[in-house]
Each structure stands twice: as C-alpha cells, then as structure tokens.
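Engineer: Sequence first, then the predicted structure, then my questions.
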Amino acid sequence: MIDQATIDKIMDAAQIVDVVSEFVTLRRRGVNYIGLCPFHNEKTPSFSVSPSKGVCKCFSCGKGGNVVHFIMEHEQLSYYEALKWLAKKYNIEIKERELTDEEKQAHSLRESLFVVNQFASEYFQDILYNNIDGQRIGMTYLRGRGFRDDIIKKFQLGYSTDNRDALARAALQKGYKEDFLVKTGLCYRKEDGTLRDRFWGRVIFPVHTISGKIVAFGGRVLSAATKNVQMKYVNSPESEIYHKSKELYGIFFAKQAIVRQDRCFLVEGYTDVISMHQSGIENVVASSGTALTSDQIRLIHRFTNNITVLYDGDGAGIKASIRGIDMLLEEGMNIKVCLLPDGDDPDSFARKHNATDYQAYINDHEVDFIRFKTNLLLEEAGKDPIKRAALISSIVKSISVIPDAIVRSVYIRECSQLLQMEEKILIEATSKLIEQARETKFKEQQRKKEREQRMTETPAVQPSVPDTPTNEPQATDTTPDLNNNTPLPPEPTPANTYTSYIPAEGNEQKVFYAKEEDLVRMLIRYGEKTMCYIENNEGEQVPYTVIECIATGLKEDELQFHDPIHRQILQECEAHQHDPNFIAERHFIAHPDPNVSKLAADLVNDRYQLSKYHSKGQKIVTDEERLYELIPRLLLDFKLSIIEEEMKNTLQALTDPIVAQDSQRCMEIMKHYKELQETQSIMAQQAGDRVVLKL
C-alpha cells in the first residue's frame, strides 16, 4: 500500500494540464483549458480542465475528477495503479508500507509468477517469428485464419513446438525455478519427476488482466498435430494469479472502446475477439467458453450497463449459455442478444464484413434478452402444457430479478401477449418470487446482525448507542448566536452507527439527497472557513467554522447524512478541523480513497457554485461572503427533507408482511414515526414562514 506522504508527493508533482494533454488537445479559455472529451464522441468541446483546482470535467457526459481519476478512467486502472502511472511519469519513487512476512512472501510469489508468464509469452512469440516450425506451422495457421500481422502482434500470439519440454529447458537455462513453472501451469511434473510443457504443439493465446499483465495462456492444437490429442484447446489451470471465473479474454484491449461506445459485445472464444478487433469492432470480450460469473459481470459493469451477447445460432449452445444471464439482469444491466446467420460465428462473420456492416447487422437483429428467451422457449415448448408451464416459470424468474420496477412491468405486459396469458397471473407470480427473495434477504440480514451482536457482546459496560435515531430535540440550543454562550460541538460520532428506513441506494433523485450534497459541497469548499464569531463559556469570542455549524446542527437532532461517503467526509472534517494548516478542499481532493477524492473533485468545480447574486444591485456577493446566512438555511432545509423522507419510508416499513406479523417490531417502528413527527413539528416552527432556499 502506498503511504500518504508518497501520495501527497505524487499529487503535488502531477500537473493536470500536463497529464490530460497527453490524451486530449487542449486550448486555453480564460483561466481554464478546454478540449474534446476523450470519454465520448463529440464535435463541440465540453471537456474543461482547471489547473488552479487540479480537476477536470466533461459537462456533457459528466466524467472527470482530479488527475488520478482521469488516468483511472482513461486507462481503466485501479486507484493505486493510476498513482503508480503518475509516479513513473514524474520519476517519483513509490514508498509502500512495510508488509508482514506473510504478505511479503505472497507478494513475492505473485510477482514471480507474473515474471515467469511474461518470459513464457516472449518465448512463444520468439518461436512464432524466428523458429522454422513457428513460421511454417504457427504463422501459416494464423495467417490462414485471416489474421493480419499487426493483429497477431497486438494480441501477442505465439507458438510452441512439438518438442514437449522445450519451454521448460529454456526457462531453467534462464534461471527460472521449476516450482514457478509448475505453479503458473506452464509445465507439469510427470511421475518420474521430470517437467513436461503443457502447451507443446499449439498456437498460444495469452490472457491479460485488465491492467495488461499476463495471467494465463490458451493453446490451440493444430490439425497437423492432432494425433493422440483429445482436446482442441488447453488452458492454464487455476493458480495464485489466475482464476478463470474472474477474467475475461480481451478486456485489456477492449476497455477504452467499451467506455467510448458504452456497450460491450460478449462472445465465446479467443478468435472471435481477435477477428472482431481486426474488423474494427474493439469493444468485445470473451467468456472463454464458460458461463458468465458474478466477478466477470462486475468487470464488465465497471465500464458499461449495456451488453450484447453474440450467438452463432447453435441451439444447444444458446440454451446452455442463457442459464447464467439472469445474473446480468439482477445487476440491472441492459442485455440484448444477436443471432448471427446460419453457419457463421462471430469469428467467421467478422472476416466477411467490415466494422460498419457488422455493426449495422447487429443493430438490425439484436433483441432484448427477455423477448429472445421467451420466443426461444416458446418454440421449444410447442403445445405441450407441461413444457409451457415450465417456460412461464423460467420467464417469470428472469423478470423477477430485474431491479427496476418499470422495466419489470414492461416485460410482464409484453410476455403476457407473447404467452397469451393474463397479465394479472404473471404479476402475481413475479410478486411472489420478489417477496420470497426479499424475505430470504431479510432473514440473512437478521442472522448477520445477530452474529455481529454476539461478537460485540462483552462483560464490560459499554456506552449504549440507540438502534434507531430518536430525533428528540436536545435541551441545549447549540445553534450559533452572537449574544448567547454556545458550547463547542461534541466529539465526532462514528459514521457506522447510522440506522435508517430509507433504502441504502437509489436516492440520487430525492429532494433530501440534493440538499445533503449541497451541505457536503460546503464542507469541502469552505469547511475550515469561519462563519462568524461566538462567545464561549469564558466570555471569549471564538471562531465558529462551517464544519462546527453543520456537525453541531445535525447532532442536536440526532441526524446524520444518509450517504456513507458523506458521513465519512463529515467525520474526517471533525477529526482534522483543528489540525494546523488543514484545508478541507486539499485534504479531500488528495484523499487516498478514490470514491472520496472523486466526489470532492466533482463538488469543488466552479460550475457547481451554489449562487452568486447582486447585493442591492452593487456587487456580486459570493457564497463565502455569506456563509453565516447560507449554512443555517441549507442545514434546516436538509433536516426537513430527510425527516420527511424518513417518515415516508418508516410508514412503508409497516406494510412489510414480515414486520406486520411481529407486534414488537411494529410498535418500535410506530414509536420511531411518532418521534419523527415531533421533531418535524419543532423544525417547522424554527423555519417559520421563511421561503425555503432554492438552489
């Protein structure tokens, strides 16, 4: 792990205009720079770079952030990989924390396996280009498949001769250990202890991670070497660095195109990916003949919500592969299916068509997965009532995992027409499955909560933390007042104690969320700034900061931010507000957590200025000049909106059938609702008749 001092050094050295200019042509506009966005196709520049703040943002697609986020997005790297990229550019030595002996050993093993795989890849490529058999057999085969030399080189294809221990001997001569050759799967030991190459007599397809490291190989036997060989393809076995269920072939070469096109094509094999690249379609990956796994889905979901599965028309293969696609639906991805003409697979079809024709065919023939699955199973079921019943159950199960209620409703209506069945029956069946899934999830959460409670129970007396916020007003008024003594804010409350009936996700369009984000924006931009001066218990005038006002204002009503990242930001503000030279904006833009730093970079952008207005028609008054007025208004608006949302979801919780059967739980929820009503009434009195601030 990179230590914070090194991260700060990298952030100080990395000039965002310098970095972005490597990928985007920029021209100056005022104090900023603009250019065409590298993340989507556009003709009018909307990508803005601010050298003073060290952030960039596309005001069309919304992507941007600080210099690390730009490299993460453009090069599709992890946070620490992006830091290392910048460190290399600016010749900064990476200092990582001291690892334990076990971590050092594991890290050393992984790095050794990567090194051995890199050697093997270069060895296979050397054989392909410089060995007689490599040229005569390997290269002849690849060119016979229609692969151009530049594509062969791009995918680092290689060849292994019929000599069954050639790689092993070459590696040992170079000083690589036998143990590493076996652990990577490049070789295996025979009964007599000698090493044997796994991929002899085959064309080699290296498998790359998302960052470009080689983790495995696939080898295809050639027709001239098929004697006594049972399998056409041999793949590397699972190892310390390779887990087949977590890798997608071609993802390293496709990631930028997937982001740019906002769509991913999924095919089955190595040659399908390579041929489509050669035809000009680069946003394509392969599952390498296996059913999709949740890890592979998450890998695709990092780049796009849209996926099109290409099938070659083999009915048996289609039926086998659609079983795992429900997981894609559950992730909320938009799935389409395209059947290629009879006799063609993605590889052969790509060799016959250019990118424009290929893309046009897909656009004309792709259909939504649910419709595709319904038509496919209908054709199979025919008039058999038992098969039709099984078909309906299968379709309903697929629809039930879709998280968006509107999308579910559309599919139910369409399937009702296709299946010639009453829509009401399908709705009831879908609702039943959803309820069963919700009940199962609820029970799992309860069991998890019980386990956590048992683990935290200790004989010692612990300070009690209420399970649900009581929202009772505090006896002491802690709002800033120039004429009254005001106690300093209490110590920060752990951000993980927050309990709410509001759903954890999907609140971005809610009123309370926008107001919460406004407060977080003020924390990041002006957190350490003094709003006003107040008199403490000793009669001294002390500065009262934005951080203190927001933190105290929330605690007096036992409220917290709903979003966990927002809670983390407030907690860190409280923890560091008295540190010398603490500046919230600088602290969070350079934060080691990429989610926090990305949010901070978005919120400090000048386009998000809350308001600038003329005071009495004379001058422009900025937010910073009226913090004493702006912060309390924003704070009260947020409190009212989140209590309103909490009340709505609290009532909704009472409609849960599981809760309805638990009288004690019902009483707890009703008590919570009553407390919220009381708090809302008090706040409404505080608000009086004032007009709620509109942003």
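Structural biologist: Looks like it arrived, so ask away.

Engineer: contacts, neighbours, all on C-alpha from now
Structural biologist: Will do.

Engineer: Could you check how far the closest residue in space to residue 77 that isn't next to it in sequence is from residue 10?
Structural biologist: Spatial nearest neighbour of residue 77, excluding adjacent residues (CA to CA, 6 or more residues apart in numbering): residue 211 at 6.3 Å. Look at residue 211 and residue 10: by CA to CA, to the nearest Å, they are 20 Å apart.

Engineer: neighbour count winner among these two?
Structural biologist: residue 10 (25 against 15; other CA atoms under 10 Å).

Engineer: how distant is whichever strand or helix holds the more buried one from the center of its chain?
Structural biologist: In the assignment (DSSP states H and E), residue 10 maps to helix 4-13. In terms of CA atoms, centre = their mean, to the nearest Å, the gap separating the centre of helix 4-13 from the centre of its chain is 25 Å.

Engineer: so what secondary structure elements neighbour it?
Structural biologist: helix 79-89 (3 or more CA pairs under 8 Å, 6 or more residues apart in numbering; DSSP states H and E).

Engineer: Past the helix it packs on, which element shows up next along the chain?
Structural biologist: helix 101-130.

Engineer: buried residues in that following helix?
Structural biologist: 109-110, 112-121, 123-125, 127-129 (16 or more other CA atoms under 10 Å).

Engineer: before we move on, the earlier item: contacts made by the helix holding residue 10 with the rest, please.
Structural biologist: The contact list for helix 4-13 (CA atoms under 8 Å, 6 or more residues apart in numbering) reads 67, 83, 86-87, 90, 92, 94-95, 590, 592.

Engineer: same check, this time on stretch 432-448
Structural biologist: 397, 400-401, 658.

Engineer: Make TSV from those residues and add secondary structure, neighbour count and distance to residue 366 to it.
Structural biologist: Below are the contacts of stretch 432-448 laid out as TSV (DSSP: H, G, I helix; E, B strand; the rest coil; neighbours: other CA atoms under 10 Å; distance: CA to CA, whole Å):
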residue	secondary structure	neighbour count	distance to residue 366
397	helix	16	22
400	helix	24	22
401	coil	20	22
658	helix	15	42
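
Engineer: Out of those residues, flag the one nearest to residue 286.
Structural biologist: Distance ranking of the contacts of stretch 432-448 against residue 286, using CA to CA, places residue 401 first at 24.2 Å.

Engineer: Confirm for me that that closest one is in contact with residue 325.
Structural biologist: No - at 10.8 Å, residue 401 does not count as touching residue 325 under the criterion of CA atoms under 8 Å.

Engineer: just to revisit the earlier point, just checking, next helix/strand downstream of the helix holding residue 10?
Structural biologist: Next along from helix 4-13, by DSSP H and E: helix 16-20.

Engineer: So which residue of the chain lies furthest out from the middle?
Structural biologist: The outermost residue of the chain, judged against the average C-alpha position, is residue 539 (51.5 Å), by CA atoms, centre = their mean.

Engineer: Presented hereafter is structure B, for comparison with structure A:
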Amino acid sequence: MISQNSISQVFETARVEEVIGDFVQLKKAGSNFKGLSPFSEERTPSFMVSPVKQIWKDFSTGKGGNAITFLMEHEHFTYPEAIRYLAKKYNIEIEETERTDEEKEQANAKESLYLVSEYANEYFQKVLQKTDQGQAIGKSYFKERGFTEDTIKKFQLGYSLDEWQAFTDDALGKGYKLEFLEKTGLTIVKDERRFDRFKGRVMFPIHSMSGRVLGFGGRILTNDKKAAKYLNSPESDIYHKSNVLYGLYFAKQTISKEDNCFLVEGYTDVIQFYQTGVKNVVSSSGTALTSQQIRLINRLTNNITVLFDGDAAGIRASIRGIDLILEQGMNVKVCTFPDGEDPDSFAKSNTLEELTEYLNENAKDFIQFKASLLVKEANNDPIKKAETIRDIVNSIAKIPDAIKREIYVRECASIMDISESVLFTTLAQIGKKEAQEANKQYKQEQRAFEVVKSEQQKKPRVDVQYELERKIIEILMLYGDRVEQFEDLILKEDEASGDLILEPAMHEARVFEKIYLDLQEDEMMFSNEKFRELYYAIIDRLNQDENFSTKDFINQLDQKHATEVTSILMEDEKYNLHDWERNHIVPKEKEHSISQLVSQTILSLRCHLIDLKVDEYKHDIIREGVNTKSILEDVRDYSNLKKLLSLKLGKVIS
C-alpha cells in the first residue's frame, strides 16, 4: 500500500498540463491549453486543460478529471499505478510495501498481463548482463551494432537464453501463472508441453506511451532458415500492434519540442538514431503503417518525415501507406538514403551534425517526391504515365485542405509536364466519385437512424431541475468562499392596501452561506443523488476550510464524483476552443455578477418546484373523492407566490 503522505506529495507536485503534455501536443488558449482528443478521432481540438483548476475536459467524449484520472483513462492504470508513475516522473520517493502473494492473486487479469511483461523485461535484461551466454551472444551482438552500454540500458535491451523453457520455469518459480505467461505469448503451450517463444533471441521491449511494457520483439542470431529473423509478441489484451509505435515512449517529448517525427522501419534504426542524437524517431516495427499509429503521432506534431532505405523497390512498396498520413491532414516529407544504406547504418557512420545536415538537405515534400519518382519510372510510356498521373492525383485527393490540394496540383503539373486543367478535372472526378460513395453510405446510415428514431418518437425534455442543481454545484465550486453583497426582496404587507409588496434589503454574506440558508428556508432538497452528495461535501469543506482549494477538493473525491465536478467546471472552457475573442465576440464574465447569478439560480429553482407542485395538485383534482376547494386554494396561493418570485427574478435579471 502507498502511504497517504506519499499520495499527498504526488498530488501537490504533479502539474496536469505537464502530465498530459507527455501524451498530447497542447497549445495555449487564453489561460488554458487545448489539443486534439486522445480518446477519439478528430481534426479540430476539443480537448481542454486548465492549469489554474488543475483539471482537464474532453468535450468529444465527455471524459474529464485530474492528472490521475487522465492516466487511468488513457493508460488504463489502476489508481496506485498512476500514483507510482507520477512519483517516478517527479522523482518522489514513495512509501509502499511489496505486493504479497495474496495481492498478486487478487490483481485482475489485465493487470496480471502487465505484471508478467514487466517481470519478463527485468529477467531478459538480467540474463543479458549477468549470464555467460547473455554476455557472449546477446551483448556481443549489441556491441557489434555499435550500441553503447548506456543505450542498452536506456532501451532495456535483453537476451533470452537458448534453452527451451528457461524463462518459463523461472517465472513459474516466482509465482507467475502459466495462464498469463501464455496470454502474453511469452510461453507457448502445446500438447501439455510448454516452451519459451523467444528462445535464443536478443530482446527489444515494446513500451506504451507511459513506459509500460506491452510486448517484445526478438531477433534470432543463428542462420536457421526455418525460423523468422524477427519475432513479435502476439496480440493480447495489452498489446495491439496497430496501436503501438516502437520508441514513442522515449521520443514523445522531443517530437513535441521539435514539432516533427522521423518514421523508420526497424528497432535498430530507432536506437541508432537516438544514440547519435536524433531522438524524435519512432518505428512501426516492420508492420504496415496504420491510422491508429498516425493518430498517436498527430497528438504530438502535425509533421512526419518518413525515412527510406536506398532500395528503390522498398520505396515503391512503402509509399503506398503514406496516403493514410495525408488523410489525417498531416504534412509529410520523405528522405531516402544512398544505395546500400539504411537509417541504422547511416546514423552509425555519421556524426550528429552530419546526420542532421543530411536530413535537412534531402527531406522532400512527399507529393513532389512521389511525382518525381513515378514519372522517372514511367519514362516515355504513355500508358504508364497516365497511370502515374492518376496515382499521384489520388494521393492529392486524400489531403483535406483545399489550398494545399491546389498548390500540389500546380507543382505536379510542372513536374509531369501536363496541363493543370487536366489534373484539376481528374481531381474533381475522384472527388465526385468519393462524394457519391459517401452519399450512399450516408443514406444507409440515415435509414438505420430512421429506424432508431421511430422507436424514440419523443425527444427527451430538458430536465430543468437537473440543470439548476448542476449550476448550484458549479457556483459553489467556483465562488463558494467569496464574500458578496446580496439584494433580497422581502415580502411585506402594505399598510394602506393590505397587499403584499417587495421591499429591497441589502446584506453581505459568503456565497455558500447564502445558498445554504436559502435552500434551508424553503426546505429545498436536491433530487439528483450525485449532486446531493457533492452539495453536502462542498458545504462541509467550505465551513471547515477558510482557504478552500478546488484542486485539493477534487483530488480527495472518488473517481465518480471527481469526473462529475470536472465536467461541471470545464463546461464554460469549451468556448475558448473557438477563439471567440479573435472574432470580437467576448462572453460576459461570471465574476462581474456573482450575486445576481446566485439569486437568479435559487429563484429559478423555487419557481420550478412551485410548477411541479401545481402540476401535482392538478392531477389530484382529476381524482375522485378529494377536497377540490381546498386544492384550488392551495393552487391559488402557489400561483401568487410564483408571481411574486417572478417579480424578484425579473428584478435580478434587469
């Protein structure tokens, strides 16, 4: 267990904008930061981080919370794991006890897969560093590649003994279950036999963005033609190849800082580049690039430079996948190395200055690169040239930005010696075809929607009481400890006419006291259980703590209530996403009229509750055997009260 003192220290030290900035590229938006949602596919930012309130809100999915909840949502950490991650990030020494066998037993299945993977990572590193076989075979291979001891430790490289079940036996002996060894793919079970998947291979652990070990890549060092040169962990509950980029954990901060990401093919390409000094580099690990992997990069930068070997055939095969990057609206450059060179060998034989200079001078815009490459291959063959033109225009059509499309059309027309009008016509034809297909898809979705709509004929009405109770929680969280001047309109009887009149009276009070006393006066209760629990928790804290802190209060709530409070507090921040001030639209600040806001909200709630009571009486009148005269008198009294409250409400609004 982690001590409460350690947890408090983590909460006090961690900055939500710094934590989330490791996973999402954040840009300043007033007093807040905004970025692309890491939980959905989007091109327009709907993700907001508030450094002042130390909370975040994703308006595309409704998720929100503090630094801890972000890690739990994004990295699927448990609460203790999120605390440990932040403690490591901020160099905080935490007090905790070792996991007992009983605690290991209680860990859920997914967590068990992480535990097994972490153990395997430590085991393979230990074998590499501490055994004769690891030193003679594994360490020798890495040294031949030119990797330094620091690099080997940085990337946690290891070695799996060339024995059938050395790792499996060791893991079972340490109490790890065969079930989870098999599910991670570390152990293969066949006909009641079990053996190590990565027998006799050097090991490359594959990390999540937060540094958790998800799986492994293993390279064989013998010339066994029947065995695959590289072997990856199979898909599991924690490892999905299409969602992972090798090296992203080590590269993410530099990618964001440099605003560019170099994309290579293999593990050693990444490591060699990093060791040379180019740290914003990742790899798709030999698999075809996926849209999920591109979105991981897009959270950190809008610029990708794809690095190819000098092999022309390999380039042709690889550039097909780059259309996916263009579809995401990203800027793509391509850099090829001389014949016989790859990113690994080139970085190994050059200094940082030489490598940087080569990348800067040889990185070309992807569309221009593709046009030049394909036109050269087409030579004077008119049929091939026509196919080439269509291929290039197809790539241009993937780009969502109309201005970029037009610029590329003009440049490609010059490269391919063809009129711009022909290219624009071809582009329009492709666009028309895609529009028709999209329209067809839309109609199918609409038909499905109509079926659902017919089942839900009536649109749900706005729950007025829910919204008003939510507004009260917001006011208490933002301004509960403020002292304000309130104008109350007191009901008095006119001595001359005998009618009830409103007489203004000013008094000073803290906002939470005003709200509490007004609700108590009319015996108004929250109908929403979650809001009711929050209301009493906030009132209690404000009564006890003169220096009320929104951040501290949220940090001490359970996840359910913390998420609700965050959602309430960040509701107004979404307007910053649209840059209203730049368009000369300035929303009125609540701070300028807090007393009015409080009074208006309480009066609106009173009026709503009166309406509910009158509706209840109306239903009673329909029933037989009730005293209609008595009910009508009550309705009249409530109607008069509603009229007076409406006058108050009008006074507040004006």
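Structural biologist: Sure thing, it's come through. Small disclaimer: the values here were computed from a predicted structure and weren't measured.

Engineer: about what we covered before: let me know the closest of the contacts of helix 4-13 of the first structure to residue 56 of the first structure.
Structural biologist: residue 67 (7.7 Å).

Engineer: contacting residues for the closest one?
Structural biologist: 11, 14-16, 19-20, 54-56.

Engineer: which of the residues you listed count as buried?
Structural biologist: Buried among the contacts of residue 67 of the first structure by 16+ other CA under 10 Å: 11, 14-16, 19-20, 54-56.

Engineer: would you turn these into TSV with distance to residue 683 of the first structure?
Structural biologist: Below are these laid out as TSV (distance: CA to CA, whole Å):
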residue	distance to residue 683 of the first structure
11	43
14	47
15	47
16	45
19	49
20	48
54	40
55	38
56	39
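
Engineer: Quick check: residue 284 of the second structure touching residue 243?
Structural biologist: No - judged on CA under 8 Å, residue 284 of the second structure makes no contact with residue 243 at a distance of 9.6 Å.

Engineer: any common contacting residues for those two?
Structural biologist: With CA under 8 Å, 6+ apart as the test, residue 284 of the second structure and residue 243 both reach residue 293.

Engineer: Compare those two and say which is more crowded by neighbours.
Structural biologist: Taking neighbours as other CA under 10 Å, residue 284 of the second structure and residue 243 compare with residue 284 leading, 22 against 16.

Engineer: Identify the residue of the first structure aligned to that one.
Structural biologist: Using TM-score structural alignment, the partner of residue 284 of the second structure in the first structure is residue 287.

Engineer: Quick check: that match touching residue 246?
Structural biologist: No - the criterion here is CA under 8 Å, and residue 287 of the first structure misses it with residue 246 at 9.7 Å.

Engineer: Do you have the strands of the stretch 451-600 of the second structure handy? List them.
Structural biologist: 483-493, 500-510 (DSSP state E, counting those that start in this stretch).

Engineer: buried stuff in the first one?
Structural biologist: Within strand 483-493 of the second structure, the residues that qualify as buried are 483-484, 486-487, 489, counting by 16+ other CA under 10 Å.

Engineer: Next: stretch 281-301 of the first structure.
Structural biologist: 281-288, 291-294, 296-297, 299-301.

Engineer: List the ones among the residues you listed that fall in helices.
Structural biologist: Among those, DSSP state H puts 294, 296-297, 299-301 in helices.

Engineer: just the strands in the stretch 51-200 of the second structure please.
Structural biologist: Counting by DSSP E, counting those that start in this stretch, the strands of the stretch 51-200 of the second structure are 55-58, 64-65, 158-160, 187-190, 193-196.

Engineer: closest to residue 254 of the second structure out of these?
Structural biologist: strand 55-58 (23.0 Å).

Engineer: Counting by contacts, list what that closest one packs against.
Structural biologist: strand 47-50, strand 64-65, helix 559-569.

Engineer: what would those look like in TSV with distance to residue 363 of the second structure and mean neighbour count?
Structural biologist: TSV is the format used below for these (distance: least, CA to CA, whole Å; neighbours: other CA atoms under 10 Å):
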stretch	distance to residue 363 of the second structure	mean neighbour count
strand 47-50	32	26
strand 64-65	40	27
helix 559-569	44	19
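
Engineer: a markdown table please, covering those and showing distance to residue 588 of the second structure.
Structural biologist: Below are these laid out as a markdown table (distance: least, CA to CA, whole Å):
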| stretch | distance to residue 588 of the second structure |
| --- | --- |
| strand 47-50 | 19 |
| strand 64-65 | 25 |
| helix 559-569 | 16 |
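
Engineer: between the ones you listed, which one is nearest to residue 264 of the second structure?
Structural biologist: The nearest among these, by CA to CA, is strand 47-50 at 29.3 Å.

Engineer: And the closest one, how far out from the chain middle?
Structural biologist: On the basis of CA atoms, centre = their mean, strand 47-50 of the second structure is displaced by 11 Å from the centre of the chain it belongs to.

Engineer: Same question for stretch 148-167 of the first structure.
Structural biologist: The answer for stretch 148-167 of the first structure is 34 Å, by CA atoms, centre = their mean.

Engineer: so how far is residue 119 of the second structure from residue 543 of the second structure?
Structural biologist: 49 Å.

Engineer: I misspoke; the intended subject was residue 534 of the second structure.
Structural biologist: 42 Å.

Engineer: cool, residue 216 of the second structure as well?
Structural biologist: 12 Å.

Engineer: who wins for proximity to residue 227 of the second structure among the helices and strands packed on strand 55-58 of the second structure?
Structural biologist: With CA to CA as the yardstick, what comes closest out of these is strand 47-50 (46.1 Å).

Engineer: okay, stretch 300-316 of the second structure sits on what stretch of the first structure?
Structural biologist: Stretch 300-316 of the second structure covers residues 303-319 of the first structure once aligned (TM-score structural alignment).

Engineer: Aligned to residue 422 of the first structure, what sits in the second structure?
Structural biologist: Per TM-score structural alignment, residue 422 of the first structure is aligned with residue 419.
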